[in-house]
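Q: structure of the sequence below:
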Amino acid sequence: MRTLLLLSLIGALLGIGPGPAVDAAQAAGGCYVTASSATLRSAPSARSTALGVAYRGNRCKEKDWRGGWTKVAMTSGGAKGATGWVRDDLVHTAAEGVRTCIPEDVACHQ
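A: Down below sits the predicted model:
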């Protein structure tokens, strides 16, 4: 695992390879809020009740997907412990290759 992580980091620094390294949490459905903020909602709709707000870099665990929305359980930040729906474009995993500026995205921290 350490060798794979080291090779992934070297590849990311050189701009080659599959992208940022994926840790065990991400492999198990871990995600991050990548927008400046994301409103957690009671249902997969912009018209549903707002339950809370998560901010860039807050960690989450994906629970379900429906029509452009992801149901997440927040695992860090002020919304830790809350579960709700957020738009798909507001949360990502490092494995998606999206420039996320999360801790695992080495390219954002150069």
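Q: from here on, just use CA atoms for contacts and neighbour counts.
A: Noted.
Q: which strand in the chain has the most residues?
A: When the chain is parsed with DSSP state E, its longest strand is strand 59-66.
Q: in the longest helix along the chain, what counts as buried?
A: Longest helix in the chain, counting residues (DSSP state H): helix 2-14. Buried residues in helix 2-14, defined by neighbour count with 16 or more other Cα atoms under 10 Å: 8-9, 11-12.
Q: show me what contacts E62?
A: 29-31, 70-73 (Cα atoms under 8 Å, 6 or more residues apart in numbering).
Q: select only the buried ones of those residues in PyMOL?
A: Entered in PyMOL, the line below selects the buried ones among the contacts of E62, by 16+ other Cα under 10 Å:
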select buried, resi 30+31+70+71+72+73
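Q: structure for this one too, so we can compare:
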Amino acid sequence: MTEPLAMTEPNETGLSAPRVTIRFCTQCQWLLRSAWLAQELLSTFGTDLGEVALVPGTGGIFEIRYGDDVIWDRVTDGGFPEAKVLKRRVRDRMDPERSLGHSDR
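A: As a prediction, the model looks like this:
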């Protein structure tokens, strides 16, 4: 299986916007958790993200990528991210100077 492209089509500003991929285990029934985190990212970053893709997998996988970089792995990072932690990791790659309001506290 080939990896998805790291960047998507140009966004409203004409710039290529990053792709976030959430790969989750269907056997573990982590779809709702994945969809909720996708919603949190889209609500926070809007059109600054080109795409948030949900990719079904098996074997206990729960991995989140920003472009080609793994920014969360259930095994490596120990469980699942809190929404504010995930938002910070995306922000730190996208626009480190951006304020996340209450999520920064």
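Q: could you get me the TM-score between them?
A: The TM-score (TM-score structural alignment, normalised by the length of structure 2) is 0.27; 56 aligned residues with a Cα RMSD of 5.1 Å.
Q: still on that earlier bit, just the contacts of E62 of structure 1: which are in strands?
A: Using DSSP E, the contacts of E62 of structure 1 in strands are 30-31, 70-73.
Q: dump the contacts of E62 of structure 1 to JSON lines, plus distance to A38 of structure 1.
A: Listed next are the contacts of E62 of structure 1 as JSON lines, based on distance: Cα to Cα, whole Å:
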{"residue": "G29", "distance to A38 of structure 1": "18"}
{"residue": "G30", "distance to A38 of structure 1": "16"}
{"residue": "C31", "distance to A38 of structure 1": "13"}
{"residue": "T70", "distance to A38 of structure 1": "11"}
{"residue": "K71", "distance to A38 of structure 1": "12"}
{"residue": "V72", "distance to A38 of structure 1": "11"}
{"residue": "A73", "distance to A38 of structure 1": "13"}
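Q: I'd like to know which of the contacts of E62 of structure 1 is nearest to R59 of structure 1.
A: Among the contacts of E62 of structure 1, C31 lies closest to R59 of structure 1 (Cα to Cα), at 5.9 Å.
Q: please tell me how far the closest one sits from T39 of structure 1.
A: Applying Cα to Cα, to the nearest Å, the value for C31 of structure 1 to T39 of structure 1 is 15 Å.
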